[in-house]
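Q: Here is a sequence with its predicted model. Questions after.
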Amino acid sequence: MAFLRLPITAPPSSPVSLPSFATPIQNSTKFTNWVRSKSFNFVLSGALTLGLSFSGFGVAEAKVGVNKPELLPKEFSPVIDVGGFLSDGQEKRLAQEIADIENDTGFKLRVLAQNYPETPGNILNFNVGATVDLDIPRSFWSRLAGKYGNIFYWKEKGEDASIEAAVMAISNCLREPVGPNNCSEVK
């Protein structure tokens, strides 16, 4: 099963502006007084107690990360396929498409294809840079994962087709003019 991680960063020239909700709150003293109140402390301690009693200590085992730098290529590549899902030709095509994206749009895209034995039905995962959200709606990423990362798509067409289709959809989206309807369709 493949796990595709596509970190995307904005071009260095992207303007960054604070959204309207990032302005200071006018009545912050009311909130501060409420936080300092005894009732808030009581509710918080009760919630923590319930949370600890329901969770238990040491019951859940966290997955341990694997550190295997020997799996990484010796030279830089925008496509790293440690899972072996892509042919050499597919890797070269994707690397060229990614280079074209960077040259044409300034966005950086990286593909990491790897195995996770217990990955649930959707195999696509995206790490999106903070300023990318200014140009691409967040809903695009969930629609993309839902279309090309679902179990039905990659079981029928293969993990390699899912990876290629996702990269091409990202390419199409990044090349659309920024506006209220950009990236509204996963192509």
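A: Looks like it arrived, so ask away.

Q: Only C-alpha atoms from now on, for both contacts and neighbour counts.
A: Will do.

Q: Longest strand in the chain, please.
A: strand 2-9 (DSSP state E).

Q: contacts for that one?
A: Contacts with strand 2-9, where a contact means C-alpha atoms under 8 Å, 6 or more residues apart in numbering, come from 83, 85, 107-116, 119, 123-132, 159, 163.

Q: just checking, what packs against the helix or strand just after it?
A: Sequence-wise, the next helix or strand beyond strand 2-9 is helix 28-36, with elements assigned using DSSP states H and E. Packed against helix 28-36, as judged by 3 or more C-alpha pairs under 8 Å, 6 or more residues apart in numbering; DSSP states H and E, are no other helices or strands.

Q: quick one: furthest residue from the center of the protein?
A: If you look at how far each residue of the chain sits from its centre, by C-alpha atoms, centre = their mean, the farthest one is Lys38, at 40.0 Å.

Q: One more to weigh against that first structure:
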Amino acid sequence: MACSLPTSFSLLHVGASRKLSLRQGATHPQNRRVFSLGNAVTHYTSLTVAALKTSPQNKDDSGFGHSVCKASVVAAVALSIAFNGIDIAQARPQGVNRPELLPKTFTPVIDAAGFLSEGQEGRIAKEVTNLEEETGFKLRVLAQNYPNTPGLAIKDFWKVDDSTIVFVADPSLGGNILNFNVGAAVDLSVPRSFWSRLAGKYGNMFYWQEKGEDASIEAAVSAISTCLREPPGPSACSTIQ
């Protein structure tokens, strides 16, 4: 899912020909497109986005803009779907909303899975803070092992808006560990192919199983930070650092 989803769409199980039906309620004028990338993973079957059906009237009141994520976020981050008022009709596992897992004080980095050392978490938080001060873009990082996650509770905690990138790292269902939910302002500045290339480079199973989840997270944060600092133009974010 970059995550504003239209009123209705379907994800098709390639090979199983079984659809996951999702429903969306309220809408907003600027959210009219859907982009899904990467391979989605359920407990047993790798998914591919085979069909996305949207209507020009589809809108979203969450202020989230277009999202960019893998379909695996359906399982790994029900929060990404829930940002846009979507209820899972048939897909499993269920969404999570556990505000008790949120930190007591604000932080742009939440490590609910224990992937990061204290030093790593501090470095990422500093990088994210500097990035926001310099560019206005708000990168937020959530490391989790579903279902041990605050889930959609982070929407209000982080005050997610059009300038926000919610980066979720979750290896619990296998496959690619990196998931991104991108606000409309970010979507206008960053080529959509950047997110798929980033996930392919640092999120693939071979990378994070060899180097660790922490290495994938740090590498992705660094690449996003570099991309968002580049001047706009046809070559912007063309290289994954």
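A: That came in fine, so what should we check first? Being a predicted model, the structure only gives us computed values, none of them experimental.

Q: ok, back up a step: list buried residues within the contacts of strand 2-9 of structure 1.
A: For those, a neighbour count by 16 or more other C-alpha atoms under 10 Å gives the buried set as 83, 85, 107-115, 123-126, 128, 131-132, 159, 163.

Q: The residues you listed in helices, which ones?
A: Taking DSSP state H as the definition of helices, these contribute 159, 163.

Q: List the contacts of the counterpart of Leu86 of structure 1 in structure 2.
A: Residue correspondence to structure 2 (TM-score structural alignment): Leu86 of structure 1 is matched to Leu116. In this structure, Leu116 of structure 2 makes contact with Asp214, judged by C-alpha under 8 Å, 6+ apart.

Q: what's the spacing between Leu116 of structure 2 and Gly212 of structure 2?
A: Applying C-alpha to C-alpha, to the nearest Å, one obtains 10 Å for the distance of Leu116 of structure 2 from Gly212 of structure 2.

Q: Asn97 of structure 2 now?
A: Using C-alpha to C-alpha, we find Asn97 of structure 2 at a distance of 27 Å from Gly212 of structure 2.

Q: what about the two, which has more around it?
A: It is Asn97, of Asn97 of structure 2 and Gly212, that has more neighbours when counted by other C-alpha atoms under 10 Å, with 17 against 14.

Q: so what corresponds to the more buried one in structure 1?
A: Residue-level alignment of Asn97 of structure 2 against structure 1, with TM-score structural alignment as criterion, gives Asn67.

Q: Thr105 of structure 1 -> structure 2?
A: Using TM-score structural alignment, Thr105 of structure 1 lines up with Thr135 in structure 2.

Q: ok, its match - how many residues close by?
A: Using other C-alpha under 10 Å, Thr135 of structure 2 has 13 other residues around it.

Q: Also Ala161 of structure 1?
A: 18.

Q: Confirm that it sits in a strand.
A: No. Per DSSP: H, G, I helix; E, B strand; the rest coil, Ala161 of structure 1 lies outside any strand segment and is helix.

Q: That one maps to what in structure 2?
A: Matched by TM-score structural alignment, Ala161 of structure 1 corresponds to Ala215 in structure 2.

Q: just the helices in structure 2 please.
A: 73-76, 78-82, 118-135, 154-158, 184-189, 192-202, 205-211, 213-229.

Q: Make CSV from these and add distance to Val166 of structure 2 to it.
A: As requested, the helices of structure 2 are arranged in CSV below (distance: least, C-alpha to C-alpha, whole Å):
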stretch, distance to Val166 of structure 2
helix 73-76, 12
helix 78-82, 8
helix 118-135, 12
helix 154-158, 9
helix 184-189, 11
helix 192-202, 12
helix 205-211, 19
helix 213-229, 11
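
Q: and of the ones you listed, who's closest to Val41 of structure 2?
A: Of all these, the one in closest proximity to Val41 of structure 2, counting by C-alpha to C-alpha, is helix 73-76 (7.8 Å).

Q: Could you tell me where the closest one falls in structure 1?
A: Correspondence between helix 73-76 of structure 2 and structure 1 is not established for any residue, with TM-score structural alignment as the criterion.

Q: for that helix, packing partners?
A: Using 3+ C-alpha pairs under 8 Å, 6+ apart as the test, helix 73-76 of structure 2 ends up in contact with helix 78-82.

Q: buried residues in the helix it packs on?
A: Those buried within helix 78-82 of structure 2 under the rule 16+ other C-alpha under 10 Å are 78-82.

Q: Which other helices and strands does it contact?
A: Here helix 78-82 of structure 2 is seen to pack against helix 73-76 when contacts are counted using 3+ C-alpha pairs under 8 Å, 6+ apart.

Q: counterpart of Phe206 of structure 2 in structure 1?
A: Counting by TM-score structural alignment, which is the criterion used here, Phe206 of structure 2 corresponds to Phe152 in structure 1.

Q: Asn115 of structure 1 corresponds to which position in structure 2?
A: Per TM-score structural alignment, the equivalent position to Asn115 of structure 1 in structure 2 is Asn145.

Q: follow-up on the earlier one: taking the contacts of strand 2-9 of structure 1 one by one, which sit in strands?
A: Secondary-structure check on these using DSSP E: residues within strands are 108-109, 111-115, 124-128.

Q: and which of the residues you listed is nearest to Glu91 of structure 1?
A: Glu91 of structure 1 lies nearest to Val111 out of these, by C-alpha to C-alpha, at 9.8 Å.

Q: Start and end of stretch 103-119 of structure 1, how far apart?
A: Between the opening and closing residues of stretch 103-119 of structure 1 lies a distance of 33 Å (C-alpha to C-alpha).

Q: Can you name the residues in contact with it?
A: Judged by C-alpha under 8 Å, 6+ apart, the contacts made with stretch 103-119 of structure 1 from elsewhere in the structure are 1-12, 78-85, 98, 101-102, 174-175.
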